[in-house]
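In: Build me a model from this:
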Amino acid sequence: MDKHSFNQGLLQFLQQSPTPFHAVTTMQSTLHTAGFELLQEEDTWHLKPGGRYLVQRNGSSVIAFTLGSGDPAESGFRMSGAHTDSPCLKLKPNAVMPTSPQTGNALQFAVEVYGGALLAPWFDRDLSLAGRVEYRRSDGSLGSALLDWQRPLATVPSLAIHLDREANSNRTINAQKDLPPVLALQASAADFDFNRWIIDALSAQQSIDDVDSVLAHELYFYDTQAPAMVGLHEDFIASARLDNLLSCYVGQQALLADDSTQAENFALLVCNDHEEVGSNSSCGAQGPFLRSVLARISAQLSAGDAPEAVERMIRRSLFLSIDNAHGLHPNFADKHDNNHGPLLNQGPVIKVNANQRYATNSRTTALFKSLCVQSEVPVQSFVVRSDMGCGSTIGPITAAGLGVETIDIGVPTYGMHSIRELAGSDDAWYLARVVKRFFQS
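Out: Here you go, the predicted structure:
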């Protein structure tokens, strides 16, 4: 696949994936079309050498893997991981806020901030809503469905500069008070039936017409502005959720492109939910999802004692933790270490931290740099300034939980955790070439 086709596919994937649920559904459809068999965790698995499989948990995390013909305890897995969630505004359970003449009879939804969102860019955007809804059918059984209104439904209006003269110099944002989006103007909240609105959406979007009541929801606001190629020479990709759906797409495309020696390769992609809030969930990187899948693979394909076979397999494996890195911002160059400010469109970034906020070590660095040389792809390094704090990824969590050798990598990005982020138009394609070679190694 050439760079243009790769980037157009990335834009389409971003557009189709406003929430982790939609991202996993989109990935599952693509992988299934490519011949990956869907497994259910509650069923008995019948894995075959040379097979291609996928399994999801909670509808928001997914693992896809290909099996070689040998014993995975002897060869290990080539694994890459990313995360499906992004910082955003999530609807509270009792979504409709009271209206009053004092608030201009504005219909607003109550929200809480999911993850470490950069809040200022959420103002004055055309917002829509998407996510998952649980409901009860008329016969008493339970159902679940994804919804996505796709069109602009709401906005968080800024306060005019005339009413806040210090807005450009001394503004703080109160998440409880300042962020509830405005959806309509009406006499009272009683004029809007939220449950009826959801039921109508289930009928219109999913042709589900036997809904008795709405029981719960996980709905998220998102920016309706479409992903785009930006710049005089289309140097950039601009979109919401580049952190970290870009990495999910890179891993997926690399796995799909690994068609050289399936009979020899054991390759795996895991995309976890909840990284932005600590990964501490049943489907997050701190949960048992990945180890559970590896144990089941080993139980069917490895010879010898089961616990020992799993550990032997892990010790022969390598894990790429793929998450975006902070690109050198031209207006804030002093926020970077002078020798470690990654440039956009100059290749993937190796992320290093002495305090193990990233799982990179010298051995995994050497292996990744060697893959970049073989792929004819430039490579960079990122280290945070010594007087600044450092974020983290699923890398250290996975390394500590499994004991697998791990390296943290990613593409350099501007505006991380903003409602609209910016990456170089060369870098994801570069990285996919390296990850493809990694899966084939």
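
In: only C-alpha atoms for contact and neighbour calcs from this point on.
Out: OK.

In: So for the helix or strand harbouring residue 254, what gets flagged as buried?
Out: Secondary structure assigned from DSSP states H and E places residue 254 in helix 242-257. By neighbour count with 16 or more other Cα atoms under 10 Å, helix 242-257 contains the buried residues 242-255, 257.

In: Just give me the closest of those residues to residue 274.
Out: Using Cα to Cα, residue 244 comes nearest to residue 274 of these, at 11.4 Å.

In: I figured that closest one hits residue 81, correct?
Out: No: the criterion here is Cα atoms under 8 Å, and residue 244 misses it with residue 81 at 10.5 Å.

In: For burial, what's the neighbour tally of residue 354?
Out: 12 (other Cα atoms under 10 Å).

In: how close does it get to residue 107?
Out: From residue 354 over to residue 107 the distance is 49 Å, taken as Cα to Cα, to the nearest Å.

In: do the same with residue 310
Out: Distance of residue 310 to residue 107, given as Cα to Cα: 55 Å.

In: Which one's more surrounded, these two?
Out: Between residue 310 and residue 107, counted using other Cα under 10 Å, residue 107 has the larger neighbour count: 24 against 21.

In: Next, the contact list for the most centrally placed residue in the chain, please.
Out: In the chain, the centroid-proximal residue (Cα atoms, centre = their mean) is residue 84; its distance is 2.2 Å. Residue 84 makes contacts with 19-20, 23-24, 60-61, 244-245, 248, 271-275, as judged by Cα atoms under 8 Å, 6 or more residues apart in numbering.

In: Second chain to compare with the first, below:
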Amino acid sequence: MNIPDSTRAQAQDLLDFIDASPSPWHAVATAEQRLQAAGFSRLVETERWAIAPGGKHYVVRGGSSIIAFIVGSDSPAEAGLTMIGAHTDSPGLRIKPKPAEENAGMIRLGVEVYGGPILASFADRDLSLAGRVNVRTANGFATRLLRFDTPLLRLPNLAIHMNREVNESGLKFNKQTELPLLLGVADGSKAEERFRAPIAAALDVAPDDLLTWELAAYDTQKGTFWGVHREFLADSQLDNLASCHAALSALLAVPAPRQTALVALFDHEEVGSESAVGAGGSFVGDVLARLANAQGLDAEDQRRQLANSFFISADMAHGWHPNFPAAYEPCHRALVNAGPVIKSNANQRYSTGAESAARFMAICERAGVPCQQYAHRTDLGCGSTIGPIVAARLGIPAVDVGNPMWAMHSIRESAGVLDHGYMIAAMTEAFHG
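Out: Here you go, the predicted model:
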């Protein structure tokens, strides 16, 4: 398999992006660093905005969602916007507000299941903590990012001698009693003290100054290539940081678009998007309204702008697994390394319609990129995305697309190297208009 050096470099950059982003807050911080390096300036929601044609800006809400855009050169009402959306969160285990408990001399951390992870994949992994912590200051509190690079936690399997049916019945964990993560031996210390001590040391504050936190357990193993030709990649959070990376890469590759080009990366997709920072909130609508206002659009032209716009919802897709052919719709097998997937569902779990699908096909054709179509088995429940949510709130045509992958919602997912390059090329072409 021939993989161009430029495509290999894009895939390596994706792995670097993911490895720098073990939580939604880190993902936004990583995106912000890249945007600033490309000359984007930050806008703050509490301040007035000054925006001009060609301006490159971004806005952060809640630390875990970010919208970046380049103001187009053409009339906004006539040209509309091209928007690409993805999400920064991934399913997993989140640390509870008061997590530490001692049990027979061992300290465990209580966790809450976030979204729909494959829980068995978290067993026997080198886990650590990442997220954000609010610490006491003289003026109230300050929010600090936190990441431990070395493994702190583990979810050890029960030996097969005590779970003889594991290979026949599957590995299952009771979410309340069997998922708490092992932190260490109590060794005479109180559980709460043992939990707070390393966090306080990492942030250089007193343990009592740790007020609240949003922390996730993450896998410290870095991303890698695999396969005879290193044609596949494996990492955590490919769903959906791969789409975030592709969208940002495309935006940075189009310095002067005719249409305004916008990328919106939302938190909380995996739990329904209904939050102030989620796609179901007002974030993208607020940004679009303020952008239109700064461009001098009246109410009529604002609606004309939206009517002339197009939204691409980018979320990873189910790649065909040769070991489980019965899990797929027979004529909709999305092959890994065969191009972006257009996802359709008659019940509007995806935003794709026949017209928007054809539009994305044309984009791929112009970009010289193959594309595929996917529909879920009729007798299986279909997942959803931010696509229908944003399309409904803004009233604009939309399409749901994504790259095929294996082991979606596992702590270690896999996808194709070629596909990532294909998606960046298609998104870049979409921004070119």
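
In: sorry, back to before: from the contacts of residue 84 of structure 1, which land in helices?
Out: Residues of the contacts of residue 84 of structure 1 located in helices (DSSP state H): 20, 23, 24, 244, 245, 248.

In: For those residues, work out which two are farthest apart.
Out: 24 and 244 (12.8 Å).

In: got the buried residues for stretch 46-55 of structure 2?
Out: Neighbour-count burial for stretch 46-55 of structure 2 [16+ other Cα under 10 Å]: 51, 53, 54, 55.

In: Oh, that last question was meant for stretch 329-348 of structure 2, not what I typed.
Out: Here stretch 329-348 of structure 2 shows 329, 332-345 as buried, counting by 16+ other Cα under 10 Å.

In: Give the next helix or strand downstream of the strand ranked longest in structure 1.
Out: Counting residues, the longest strand in structure 1 under DSSP state E turns out to be strand 211-223. The element immediately downstream of strand 211-223 of structure 1 (helix or strand, assigned by DSSP H and E) is strand 228-230.

In: That next one vs structure 2, average distance?
Out: By mean Cα distance after the TM-score superposition for structure 1, the fitted strand 228-230 of structure 1 averages 0.6 Å away from its aligned residues in structure 2.

In: Could you give the residue range in structure 2 aligned to whichever helix or strand comes after that strand?
Out: Once the chain leaves strand 228-230 of structure 1, the next helix or strand it forms, by DSSP H and E, is strand 236-239. Mapped onto structure 2 using TM-score structural alignment, strand 236-239 of structure 1 spans residues 232-235.

In: Over to stretch 424-437 of structure 1?
Out: Going by TM-score structural alignment, stretch 424-437 of structure 1 sits over residues 416-429 in structure 2.

In: And for the matching stretch, what's in contact with it?
Out: Residues outside stretch 416-429 of structure 2 that contact it (Cα under 8 Å, 6+ apart) are 3, 7-8, 10-11, 84, 231-233, 242, 246-247, 249-251, 253-254, 336-340, 363-364, 366-367, 369-370, 403-405.

In: again, only this time at 7 Å
Out: Residues outside stretch 416-429 of structure 2 that contact it (Cα atoms under 7 Å, 6 or more residues apart in numbering) are 3, 7-8, 10-11, 231-233, 246-247, 249-251, 253-254, 336-340, 363-364, 367, 369, 403.

In: And for stretch 158-170 of structure 1?
Out: With Cα under 7 Å, 6+ apart as the criterion, stretch 158-170 of structure 1 contacts 123, 124.

In: now for residue 277 of structure 2: what does it line up with in structure 1?
Out: Checking TM-score structural alignment: residue 277 of structure 2 goes with residue 283.

In: Tell me who's in contact with its match.
Out: Neighbours of residue 283 of structure 1 in contact, by Cα under 7 Å, 6+ apart: 57, 58, 61, 272, 273, 289.

In: Show me which of these is closest to residue 222 of structure 1.
Out: residue 273 (17.0 Å).

In: Can you give me the neighbour number for residue 264 of structure 2?
Out: So residue 264 of structure 2, with other Cα under 10 Å, has 24 neighbours.

In: That one contacts residue 82, correct?
Out: No: using Cα atoms under 7 Å, residue 264 of structure 2 makes no contact with residue 82, being 11.0 Å away.

In: Secondary structure element for the counterpart of residue 377 of structure 1 in structure 2, which one?
Out: Counting by TM-score structural alignment, residue 377 of structure 1 lines up with residue 369 in structure 2. Following DSSP H and E, there is no helix or strand that holds residue 369 of structure 2.
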